[in-house]
Each structure stands twice: as structure tokens, then as C-alpha cells.
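Participant: Sequence and predicted model, in that order:
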Amino acid sequence: MLKPEIIRSFLLAAASSFLLAGTVSAGSYDDALSSARMGDTRQLTGLLARGIDPNTVDANGNTLLIIASREGNTETVEALLKFRPRVGYRNLAGDSALMLAVLGGHDAVVDVLLAADAPLNHDGWTPLHYAAFEGHMGLFDKLLAAGADINALAPNKSDVLMLAARNGHIDLVRHLVDLGVPLDRRNEAGVSAVEWARSNGNTDIAEIIEAAHTRRR
């Protein structure tokens, strides 16, 4: 039979451990989100090692991986992936870690996420749409080489040519024309790439698409 003092010591140690764990859990949520945002890899990995859920989300449904990717914190993204988070998870706006990394032009983060098999093709907006919207041609080609669907339509039925033409990304438009994308699609508002380019003052882009259309006849 154990002596009373041994039992008391055991119970005290167990209670202390419980309280410590409770303190970590109670205060770690904001710390984890802040670490992902600020790129504090050491603090974040420490919290994850102590049991914080790698799929922790903020009020907008952004996971730690989405936040770190959005901010371009490559080292933090790499560290997070070791804890097996949901790589393809999408926030309340429908954005994934890869989508926001592409939107921000964070090439190194995109490379890390592609290596982790982040989804390229899915319903709604895709990483390739974001690359076209922002005119990130290097990332566009990288996503395309990885298997992104160049013909995918956004929720408003816009394609990559429409998005690039709308925002004045002339080099990407030329590239898309050379790749042979359809030139005369219309989105849900009935607007074509040429019309969208002209309405935004991108007449040079409209002329490039019109000339390509003439050559294809």
C-alpha cells in the first residue's frame, strides 16, 4: 500500500499537469493565429507540439496554414505541413492556402504547397484564376505545368483570358493567345474578353485578341 505522502505527491503532480495543460489551451488560440500571421515559426511549432490543432481557424475560417501562406511565411508553412494540416481546406470566402499564396505572388510558398499536393482544380475560383487576375505569369505557368485546368470557369463564368484582359495584363494575354485559349467566351453578364478589356481602357489588349480571332478564322 502506498504511503499517504506518496499519494499526495502523485495527486499534486497530476493536478499541476492538468492546470498547465489548461493554461496552454486557453491562451494558445490567439498565440497560434498570431504566430502564423507574423511568421513566428518557433512559437507556432512549440504550440503545435503541445497539442494545438494544426487546423485551428480564425473567425473567417482561415486555418493556420492559410494565414501563413497568405502572408508569404515560407518557413512557417513548411513547419506547419509537418503536422499534417488539411492542405486543401478553404475559408469562408472559398479561398485555400494555395489560392492566397498565388494571389499574393508568394512563389516560394506556392512551391512548398504544390510539393504537398495542394488541390489545383475544384469548384469556384481556383489558383489559376487568381494568377490570371493578378497577372502572375510565372506562377500561372507553374500551376499549368502542375495540372491546373486552363479552361476552368470562375463562379461568374469568367475564364483566365477575361480576367487577364480585364486587368490589363498584356503579356499574359499574349501568352494565353499563343496557348490557344478560346477567344470569344462570355461570362454570366454576357461580356467577352475583348469587351471587358475595352471597358477598362485596355484597348491594346482588345486589339491583340481581335487580331488573334481574325487569324483563327
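Facilitator: Nice, I can see it. Numbers count the residues shown, from 1 in each chain.
Participant: alpha carbons only for contacts and neighbour counts from here, please
Facilitator: Will do.
Participant: and the longest helix for the protein?
Facilitator: helix 4-38 (DSSP state H).
Participant: And the next helix or strand past that helix?
Facilitator: The C-terminal neighbour of helix 4-38 among helices and strands, as given by DSSP states H and E, is helix 41-49.
Participant: Output the contacting helices and strands for the helix or strand following that following helix.
Facilitator: Once helix 41-49 ends, the next helix or strand along the chain (criterion: DSSP H and E) is helix 64-70. Contact partners of helix 64-70 among helices and strands, from 3 or more Cα pairs under 8 Å, 6 or more residues apart in numbering; DSSP states H and E: helix 4-38, helix 74-81, helix 97-103.
Participant: Okay, one more to line up with it:
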Amino acid sequence: MEIAKLLVANGANVRAENAYGQKPIDLIHYGKDDGYKGIMELLLNKGGGKVNDIDKEGWTLLHYAAFNGNLETVKFLIDKGASIHTKNNGRETPLDLAREGGSTEVVNMLSSINTKVTDVSVSQLSIPRKRTV
């Protein structure tokens, strides 16, 4: 974490991409400890990272977190404005990937959010009235 802070403070290009279109923030999920959430927060808040950026496969940070079953990161990303509806190049949403990854907790959370969005959308529909001239 300290190295990440030092790099950001000294102007490291956190938007640089590798051959797969991945930025440093996209690779954080490969870390083996829980410190990566702090680094992700640093890159999103101070490093110019974008929560809904996609890599060459169309994956967002939320796709990776959902697939890996990281509930805390999923919550964090949604709080930061991550879209639960973005589809990757394989037409999969984060919910699809959570199912594929086998994370019941993440599936339940994303399903409940999706249901709330659908309920709100349907309840806001109105029947158009005929205009009288």
C-alpha cells in the first residue's frame, strides 16, 4: 500500500495499459491479501481510475470482483457508482459472473439490487394520456 501511495504521489501513470488493455487498477484483484481494496480506493479517489472502465474483454472492476466472489469489493464498487448492467464481450453481467464463480453471497446481493432497479423502473412507468387539441 505504501508503494502505491508513493507512486501516485509522484505522478505514476495509473491509466497506462498492458497488451490486454488492463490498467493497474484492473490487476489488483490478482493480489493474495485484503490490502488490494485500499489500493483500489486510492487509485479511484486520487489516481484517476474510473470505476466503469473496461478492458479489452469488456470486463469492469465489478465483473472481476463478482467473479472472484469478493462481496466487500462488490459493495465498495457499487457505492462508487459501478454499473451492475454492463455486459462484457461475452455478453455477461457481473451477476452472470458471480453465478459462474459460485459466490452465493454476491449473487444474492446483485440479484436484490437488480430487482430493486427493476421495481423502481416499472413503478415509474406511466400510461400516456391522449392529448386534446
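Facilitator: Cool, got the structure. In this text the structure is predicted, and so the values were computed from the model without any measurement.
Participant: Determine which stretch of the helices and strands packed on helix 64-70 of structure 1 is the most buried.
Facilitator: For these, ranked by mean neighbour count under the definition mean count of other Cα atoms under 10 Å, the leader is helix 97-103 at a mean of 27.
Participant: Switch the helices and strands packed on helix 64-70 of structure 1 over to a markdown table; also include distance to I150 of structure 1.
Facilitator: Listed next are those as a markdown table, based on distance: least, Cα to Cα, whole Å:
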| stretch | distance to I150 of structure 1 |
| --- | --- |
| helix 4-38 | 31 |
| helix 74-81 | 26 |
| helix 97-103 | 15 |
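Participant: For burial, what's the neighbour tally of A66 of structure 2?
Facilitator: Here the number of neighbours of A66 of structure 2 (other Cα atoms under 10 Å) works out to 30.
Participant: what lines up against it once you look at structure 1?
Facilitator: In structure 1, A66 of structure 2 lines up with A165, judged by TM-score structural alignment.
Participant: Would you check that its match makes contact with N202?
Facilitator: Yes. In this structure, A165 of structure 1 is within contact of N202 by Cα atoms under 8 Å, at 7.4 Å.
Participant: can you tell me what part of structure 1 stretch 92-99 of structure 2 aligns to?
Facilitator: Equivalent residues of stretch 92-99 of structure 2 are located at 191-198 in structure 1, counting by TM-score structural alignment.
Participant: Going by neighbour count, which residues of the matching stretch are buried?
Facilitator: Within stretch 191-198 of structure 1, the residues that qualify as buried by neighbour count (16 or more other Cα atoms under 10 Å) are 191-198.
Participant: just stretch 10-25 of structure 2 next, same as before
Facilitator: When neighbours are counted by 16+ other Cα under 10 Å, the buried residues of stretch 10-25 of structure 2 are found to be 14-15, 22-25.
Participant: Stretch 125-139 of structure 1 too?
Facilitator: In terms of neighbour count (16+ other Cα under 10 Å), stretch 125-139 of structure 1 has its buried residues at 125-137, 139.
Participant: And stretch 68-88 of structure 2, by the same measure?
Facilitator: For stretch 68-88 of structure 2, a neighbour-count test (16+ other Cα under 10 Å) marks 68-71, 73-75, 77, 82-84, 86-88 as buried.
Participant: who touches the residue nearest the centre of structure 2 in this structure?
Facilitator: The centroid of structure 2 falls nearest to L62 when counting by Cα atoms, centre = their mean (2.5 Å). For L62 of structure 2, the residues meeting the contact criterion (Cα atoms under 8 Å, 6 or more residues apart in numbering) are 74, 77-78, 82-84, 94.
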